[in-house]
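> Sequence and computational prediction follow.
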Amino acid sequence: MQAESVSSRMDRLPISPVHRKAMFLIGIGMFFDLYDIFLSGTLGSVLTKQFHVSSAQLPLLLGSSFLGMFIGSIVLNNLADRVGRKKAFMINLGIYSIFTFLGAFSPNATLLILFRFLAGLGLGAELPLSDTYLSELLPAKNRGRYIAWAYTFGFLGVPCIGFLARGLVPMQPMGFDGWRWLFVIGAIGAVIIWLLRGSLPESPRWLESVGRVQEAHQLVDQFEKNNRLTSSGASRASAVSETHRATSVPTRLLFSPTYRKRTVMLWIFQILQTIGYYGFGSLVPIVLGQKGYTIVSSLEFTALTFIGYPIGSFLSLFVIERIDRKWLIVFSALGMAVFGLLFGYSTSENSIVLFGFLYTLISNVFSNGLHTYQAEIFPTSIRATAAGTAYSLSRLTSGLMPLVMLPVLKNYGATSMFGVVAAAMVLIMLDIGILGPRTTGRSLEAVNQPGEADSAASGTSRSL
């Protein structure tokens, strides 16, 4: 009697303490990842004054970590498909914590730029690897909601960095510049998460995909035992017809006729989304400075608008399994375009905080949709590589973005800059709306079985 696949056994598991622990530890790891991503923008104006950074150096200071993320996302996510999700997690957190700690002691802008770049190598793998791991561990019916929960924990790091910067930057605790403490906090947090994640299980789907089938089944046996479930021979035999055995799939499958459309769609999306998402988070303190506010005032307004990130992530919990992921991304991109333009037009303090808050709120509905979505539309054997390669393009765009957006802001003002953001969001709506497959509530294997990709990309889905 043929054994049931690991994937089908994983999909029929109820949510258990194993799932909740993984969701929490991945979410807290994201906390320090997102804390650091928004750190550069928050401190941009401060470090310009601290190190007397020239206008030519500022884009490099803001973009150095993103350029490191570009390389790290490709290399470490590819490594995750070869050595496993868990080992890759340990490597990326180790790299990040070491170089972030060294960054706190940078004596000049040049060394800070170097350490930010090297920290970015580890940082770049965290989010797509987290998406991949959770999508493989969680059952289909709960996948979106629990990934959204992880990001809700993670995005608490964004207002946290905002308020910490507001409180610490003007101070020198123990004779050490306040902004340097922000790096120390990030590094120590990453070390703690590194220790805690050692207790996480490897992805059974990944184990199955690389031929370690017995090990994968033994791990799922333990999950079922913890949930007081059993997998009889009869249930395994009946389920095998609904799934297919995982096989080793070469990376070139990304460009095969089956998945080429998805690859192009996701690459276009990742290049454009960072203009709207990280364009706001990285540049808003500088935008407020251009509007005439002081460093302290701009940090205060930034912290207030950043509250929208965890609130938006929390609100996504109520819609991420009700609206298909592709349309959730499309509708939230429209909201970002509208609120971005209104923020650019704003001149009063109340309207700046209001539209900044609404922008960050809707952008995290957008973000949770995209992070769940990108890990659903490729097979297990190349899932981390596919998500990491596409995500690396967003990091490259983020690194190069200051070279384009700062001149637009300087020469044409905030309204024109957010006009560029709105145009990028409209292109995303067309890209995902036309080319994106439906995924919500479907097993990863059904979404990615041969012949399904092309039909799904047209906006229709095969009945299961």
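Nice, thanks for sending it over.
> drop to CA atoms for contacts and neighbour counts, all remaining ones
Fine.
> elements contacting the longest helix belonging to the chain?
The single longest helix within the chain, with elements called by DSSP state H, is helix 380-412. Counting contacts by 3 or more Cα pairs under 8 Å, 6 or more residues apart in numbering; DSSP states H and E, the secondary-structure elements packed against helix 380-412 are helix 58-83, helix 109-137, helix 204-209, helix 260-290, helix 414-435.
> relative to helix 414-435, how tilted is that helix?
Taking axes from the mean of the first three to the mean of the last three Cα atoms, to 10 degrees, one finds helix 380-412 and helix 414-435 inclined to each other by 150 degrees.
> got another, please set it beside the one above:
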Amino acid sequence: MTPVSTTMSSSAEMISARLERLPMSRWHIKARVAVGAVTFFDGFDQLMIAYSLPVLIPKWNLTPASVAWVIAIGGIGMLVGALGGGWLADRMGRLNVIIVSLALYAVMSLGMAFTDSLMLFLVFRFVQGIGLGAEVPVAATYIGEITKAHKRGRFVLLYEVIFPIGLVASAIVSAWVVPRFGYQILFALGAIPILLLPALFRLPESPRWLAARGRLDDADAAMRRIETEISGRHGELPEPRPIVSAVAVDTSRGRFIEAFQGVYLRRTLMLAAIWGSAYFVNYGIASWLPTLYRTVFEVSVDTALHYSIFTTVAGLVGCLAVAFLIDNLGRRICITSSMVLCAALLFLLAGTGTGSAVTVLLWSAGAALFVFAVNMALYVYTAELYPTRMRAIGCAIGGAAGRLGIIVGPLVLGGILDAGGTLTLVFGLFGLVALIGAIVVGLFATETREKTLEEISQ
């Protein structure tokens, strides 16, 4: 390995340069798999409630309004988790928050499996939501910080694809487990991620975060661990080359208010709009689809759950597509065009496709393909728009806006149905929200393709 002197390694700028010169390696894949496995179970746990509702509705005699709140209570917890997790991650470290979040949502899933009380179920679901809401944006922050600028979008999004894979797995497992063994077994499976804790404890903390906190010795030690493993397989590493145009990395403590000041104000407002609109559409539809198939079109529980698998698989295809396109087309084009196409399909669904379960399935699956792609792209894009000292805070604000969409979307759909509204009105409204998100990104987004995190933050 090329030696890095104490002098060279004694600044945050040099820590960044040392990360940027690393070749993509087995170490990067190992970190992506370990953190990705946590995110997989986050996705698995997040939609289990949707696939359990066809059974929970008769169990507790739930009305459309109460169904909406059963869905939304988890979203409220996710909102709290996203804000609190981001704040803690910028103070306590990325991995510490990921580990605590994992333990929290796994234990709460077990609690949901073993209670027959609706009130306790909702309490467990809320607390589980805190863990789910904190984990994903902080994990995306960690993966983004250990990755260099070149092809960063593809690398991070191929990691993020594990989240929709978790959604697909949740749909498949639910379709088999719930009709045969009941929802309790499904939630019990949500405790499995506890087994991932040893792998997380073996990962080094983000060197960029350590350096931004002024912990340069710890950052250097973390870098040496990474460099030693990579050089053992790739041979001598090139000399780190700091970016000449980069300003000194600010090692002061990040504050929430800074996300609404200076150059970050426009970025934060744009991100809040697109996160909120994308998740309003995505979760509002996805969380209700199994119930709509069951109650509006009167299909069997088996059929409703199998239809939901098709929608989540379509979403996974969209995530894979954007992972391979985002570094070539850029963030703004990918996000804007995906939201426009999602809106177009939802308008077509509202106008022509609400007459049968099959037509709803086909049009909603097409819309899911594009909105899932946006959801994935936002994780890499949001982490790029803020400096290291406040990156998790920026991701937390974006994630919180998404969680607000998760809360409001199901409530709006439930309210429309409770008031006797039609599916045409429901899907037309979701199409309008998707179009608004596309316009905001198209007009106000900043392109970040192929730039280092330090360059973007200037």
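Structure's in. What do you need? Not measured: the values here are computed from a predicted model.
> okay, which residue is most central for the second structure?
When the second structure is reduced to its mean C-alpha position, the nearest residue by Cα atoms, centre = their mean turns out to be residue 136, at 4.8 Å.
> who touches that one in this structure?
Applying Cα atoms under 8 Å, 6 or more residues apart in numbering, we find residue 136 of the second structure in contact with 39, 42.
> what's the burial count for residue 257 of the first structure?
12 (other Cα atoms under 10 Å).
> Check the one 10 residues further on too.
Other residues near residue 267 of the first structure number 18, with proximity taken as other Cα under 10 Å.
> looking at it, residue 171 of the first structure is touching residue 182, isn't it?
No - counting by Cα atoms under 8 Å, residue 171 of the first structure sits too far from residue 182 to count as a contact (11.8 Å).
> coming back round to it: can you check which of the helices and strands packed on helix 380-412 of the first structure gets nearest to residue 160 of the first structure?
helix 260-290 (13.3 Å; Cα to Cα).
> Can you tell me what residue 106 of the second structure aligns to in the first structure?
Using TM-score structural alignment, the partner of residue 106 of the second structure in the first structure is residue 97.
> my guess is its match meets residue 188, correct?
Yes - if you go by Cα under 8 Å, residue 97 of the first structure and residue 188 touch, sitting 7.1 Å apart.
> So for the two, which residue has more residues nearby?
Neighbours per residue (other Cα under 10 Å) separate residue 97 of the first structure from residue 188, with residue 97 holding more: 26 against 16.
> and the helix or strand where the more buried one lies, which residues are buried?
Following DSSP states H and E, the helix or strand that holds residue 97 of the first structure is helix 85-103. By neighbour count with 16 or more other Cα atoms under 10 Å, helix 85-103 of the first structure contains the buried residues 85-86, 88-103.
> how big is the offset of it relative to the second structure?
After superposition onto the second structure, helix 85-103 of the first structure lies on average 0.8 Å away from the residues it aligns with, using mean Cα distance after the TM-score superposition for the first structure.
> how far out from the middle of the chain is that helix?
In terms of Cα atoms, centre = their mean, to the nearest Å, the centre of helix 85-103 of the first structure is set 16 Å apart from its chain centre.
> quick one: the helices in the stretch 201-350 of the first structure?
Counting by DSSP state H, counting those that start in this stretch, the stretch 201-350 of the first structure has helices at residues 204-209, 213-226, 233-240, 260-290, 295-306, 308-316, 325-345, 349-374.
> quick revisit: residue 171 and residue 182 of the first structure: which has the busier surroundings?
Neighbours of residue 171 of the first structure and residue 182, each counted by other Cα under 10 Å, are more numerous for residue 182; the result is 22 against 14.
> Distance to residue 406 of the first structure for the helices of the stretch 201-350 of the first structure - can I get that in JSON lines?
As requested, these are exported to JSON lines (distance: least, Cα to Cα, whole Å):
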{"stretch": "helix 204-209", "distance to residue 406 of the first structure": "42"}
{"stretch": "helix 213-226", "distance to residue 406 of the first structure": "50"}
{"stretch": "helix 233-240", "distance to residue 406 of the first structure": "55"}
{"stretch": "helix 260-290", "distance to residue 406 of the first structure": "8"}
{"stretch": "helix 295-306", "distance to residue 406 of the first structure": "17"}
{"stretch": "helix 308-316", "distance to residue 406 of the first structure": "23"}
{"stretch": "helix 325-345", "distance to residue 406 of the first structure": "14"}
{"stretch": "helix 349-374", "distance to residue 406 of the first structure": "19"}
